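[1] Can you look at this prediction? I've put the sequence above it.
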Amino acid sequence: MNNELSPVEELLIKLYIQHGDSIYFQYAEVIESKFPELKEYLNRMRIIRIIESNKQISIDDKPYYPYKEEEEDLDLRAFEAIPYIVRSINYITPHLNGRKEKILNIGTRKGLEVSIMKEMGYMNAVDVGINDGQVDTSSFKDESINLIYCRRGLEHLKNPKKVIDEFFRILKPGGLLFIIVPIIGAFKSADSLKRLINGDRILDYSIKMGHNLLPEIWMIGEEKEEMKRREVVYSPDIGLTVSAYRYSFIEYLKEESKLCEGKVLDVGAGGWVLPWRLFRHCEYITMDVEKNENIDVVGDVQDMHMFEDSSFDVIICSEVLEHVPSPHRAISEIYRILKPGGKLLLTVPFDIGLHDCPGDYWRFTEQGLKILLEEFSEVEIKFKGIDSKPLGYTCTCRK
């Protein structure tokens, strides 16, 4: 942006300084249509003033669902991200020893943080984008970066563990890796981040959003008193509960069981006896990491060495993958022990909240599932809930 401002631009800036945010909204149309560069400048200026005065700002409880935004609303979304940026920079700057330290920003669309840091005097701030789920940091030397900042980027990576390893390669000893991930649908839990990073601590900047619930909630197989003792997470704009989601994948297994025959393995079966009733016309075998009266084999889905290649006609993996540290390894093992032409019946949750048993590490989008299941010759993925904010997915896969 040219540092020489026109008289109109200077006037708008003076008004902005005097009247704060109200001037931005009052003259939003003028700024957006005639001075698009000034709009970004004013945004950055507001943030810098807040940071330099160390003013603490609050975040509105108003529900904000990014999935409702269209592509042209990205500027609005960037503006609503200001509270995150302020708190992030407030946290980051005390960890920097000087204005010449090298800062790497990963994948934040227009690089707003980099622009702000540069205007604050950190001239060594650079931006690297995310392309096709990949981040290319090969041009950076080992131990060359003081700070890596990644806001809303990790969930877009095909292999986050590989990228995290690369971050540690280019970070200087004592360097800071600062990551912000969305918690809608619980994409990354603190446990999964610790396994990826092995860092010092996790800062929880989560926001509780309001949900408009239907007057009557669809509860299936749950007594009201039992529901009171549990924390049920409701998805916005839909009357399905966690119980309704559970019912939906039971219906899925019920329909699929009619088409199955031969040898069936249920991995992660736990104490759930319903699939046995559905698959009792087959040779039904249960497996879980812990032994109980309903479990035939104790084992880990990530390492099923007790089974030979091509052993099963059908494998059920229902609500399991989110609980294993390495879902790619689990799917590889499932593929190995499936017979040619065999079928995998897979269900995974998305937006039903965290549920630790034993740990809740991952959430999968449709795009992520396609990558995870790419070895299979046929893959049919269906969502449960609404397409813009699914509660979970069912995947029917043929080897």
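    Structure received. Numbering: from 1, shown residues only.
[2] When you work out contacts or count neighbours from here on, use the C-alpha atoms and nothing else.
    Fine.
[3] where exactly do the strands run in this structure?
    In the chain, the segments counted as strands under DSSP state E are 103-106, 125-128, 145-151, 171-180, 263-267, 283-288, 297-298, 312-318, 338-349, 378-386, 389-398.
[4] From the contact counts, what lies against the fourth one?
    Other elements packing on strand 171-180 under the criterion 3 or more CA pairs under 8 Å, 6 or more residues apart in numbering; DSSP states H and E are strand 145-151.
[5] quick one: residue 285 and residue 253, what's the gap?
    Distance from residue 285 to residue 253, counting by CA to CA, to the nearest Å: 16 Å.
[6] Helices along this protein, start to end?
    Applying DSSP state H to the chain gives helices spanning 7-19, 21-26, 28-34, 36-52, 74-80, 82-92, 112-119, 160-170, 190-197, 224-228, 242-257, 274-278, 327-337, 366-372.
[7] Could you tell me the end-to-end distance of stretch 380-399?
    12 Å.
[8] and it, which residues are buried?
    383-385, 389-399 (16 or more other CA atoms under 10 Å).
[9] Widest-spaced pair of those?
    389 and 399 (29.0 Å; CA to CA).
[10] want to compare, so here's the second one:
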Amino acid sequence: MATVSQFDNDTMPMAREHINQFIIKTAQRLSHMEGGRLLEIGPQERSLVRQSFTNFKIETFDIVDTYGPDHVGDITRQNVSIADSTYDVVACLDVLEHTLEPFAAMRELRRILKPGGYVLLSAPLNWRIHGPIPDCWRFTEHGFKVLLRDFDNVEIDSLETPGRDLFPIHYNALGQCNKTKKTSDGELTFRFIT
């Protein structure tokens, strides 16, 4: 049986705080969107999105009904119970690494977002395999740029690993939905790292 390392025990609170500050900061930034609709993917028992986005009507989505979500489905498939362009904001925090097809998940998130709506993403990079199982993926800043290739105003921030530059513990990303954008591979640009 695997044991949790001291590194993981030390960095978990840092990663949690990184996500929490991202949620709070983004909620304040979008506070002008009075009466908007927000979908939180896989919230389990967390409540900070609900506490922070008080000016939004919040619904929840999960692959299982364990926590009583408003919608049960697979975010990597088209969920016919949710119409195109339904939400002003979708929060998908520490979920993409658990999907079997993260690119399909991004297509579905883009489909259900209104034009100009916002997606909040987060995922660990330098952290152990964790539940809910499966834990399939890790995304670098370059990976987030590819996932958000057809979004505008993309912002990515990282929680750096102490003493180990270029291997962040965790990433948060924010993007604005553009329904008409189709970025080719050749149009992608990445920060140069030696």
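    Structure received. All values reported here derive from a predicted model rather than from experimental measurement.
[11] quick check, nearest of the buried residues of stretch 380-399 of structure 1 to residue 353 of structure 1?
    Of all the buried residues of stretch 380-399 of structure 1, residue 391 has the smallest distance to residue 353 of structure 1: 9.3 Å, by CA to CA.
[12] Who are the contact partners of the closest one?
    Residue 391 of structure 1 sits next to 235, 245, 349, 350, 351, 352, 383, 384, 385 when contact means CA atoms under 8 Å, 6 or more residues apart in numbering.
[13] And for the equivalent of residue 17 of structure 2 over in structure 1, the neighbour number?
    Matched by TM-score structural alignment, residue 17 of structure 2 corresponds to residue 247 in structure 1. Neighbour count for residue 247 of structure 1, taken as other CA atoms under 10 Å: 15.
[14] Tell me which residue is most central in structure 2.
    residue 121 (1.9 Å; CA atoms, centre = their mean).
[15] rewinding a little: dump the buried residues of stretch 380-399 of structure 1 to JSON lines, plus distance to residue 9 of structure 1.
    Formatted as JSON lines, those follow (distance: CA to CA, whole Å):
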{"residue": "383", "distance to residue 9 of structure 1": "49"}
{"residue": "384", "distance to residue 9 of structure 1": "50"}
{"residue": "385", "distance to residue 9 of structure 1": "48"}
{"residue": "389", "distance to residue 9 of structure 1": "41"}
{"residue": "390", "distance to residue 9 of structure 1": "45"}
{"residue": "391", "distance to residue 9 of structure 1": "47"}
{"residue": "392", "distance to residue 9 of structure 1": "49"}
{"residue": "393", "distance to residue 9 of structure 1": "51"}
{"residue": "394", "distance to residue 9 of structure 1": "54"}
{"residue": "395", "distance to residue 9 of structure 1": "55"}
{"residue": "396", "distance to residue 9 of structure 1": "58"}
{"residue": "397", "distance to residue 9 of structure 1": "59"}
{"residue": "398", "distance to residue 9 of structure 1": "62"}
{"residue": "399", "distance to residue 9 of structure 1": "63"}
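[16] So which of those is the closest to residue 127 of structure 1?
    So of the buried residues of stretch 380-399 of structure 1, ranked by how close each gets to residue 127 of structure 1 (CA to CA), first place is residue 389, at 30.0 Å.
[17] contacting residues for the alignment partner in structure 2 of that closest one?
    In structure 2, the residue paired with residue 389 of structure 1 is residue 167, using TM-score structural alignment. Counting by CA under 8 Å, 6+ apart, residue 167 of structure 2 touches 125, 126, 160, 161.
[18] Which of these are still contacts in structure 1?
    By both residues aligned by TM-score structural alignment, their matches' CA atoms under 8 Å, those still in contact after alignment to structure 1 are 126, 160, 161.
[19] Next, the contact list for the residue nearest to the centre of structure 2, please.
    Contact partners of residue 121 of structure 2, counting by CA under 8 Å, 6+ apart, are 91, 92, 93, 94, 172, 173, 174.
[20] Closest to residue 100 of structure 2 out of those residues?
    residue 94 (13.8 Å).
[21] if you skip the residues just before and after it, what's nearest to the aligned residue in structure 1 for the closest one?
    In structure 1, residue 94 of structure 2 lines up with residue 319, judged by TM-score structural alignment. Spatially, and ignoring its direct neighbours in sequence, residue 319 of structure 1 is nearest to residue 348 (5.0 Å; CA to CA, 6 or more residues apart in numbering).
[22] Counting neighbours, what do you get for the one you found?
    Using other CA under 10 Å, residue 348 of structure 1 has 22 other residues around it.
[23] Which among the strands of structure 1 is found nearest to residue 12 of structure 1?
    When the strands of structure 1 are compared by CA to CA, strand 125-128 sits nearest residue 12 of structure 1, at 28.3 Å.
[24] give me the stretch of structure 2 that that closest one matches.
    Alignment of strand 125-128 of structure 1 against structure 2: no match, by TM-score structural alignment.
[25] Please name the residues that touch residue 106 of structure 2.
    Residue 106 of structure 2 makes contact with 76, 147, 148, according to CA under 8 Å, 6+ apart.
[26] Out of those, give me the one that has the most neighbours.
    Ranking the contacts of residue 106 of structure 2 using other CA under 10 Å puts residue 148 first, with 25 neighbours.
[27] From residue 266 of structure 1, how far off is the equivalent of that residue over in structure 1?
    By TM-score structural alignment, residue 148 of structure 2 lines up with residue 373 in structure 1. According to CA to CA, residue 373 of structure 1 stands 18 Å off from residue 266 of structure 1.
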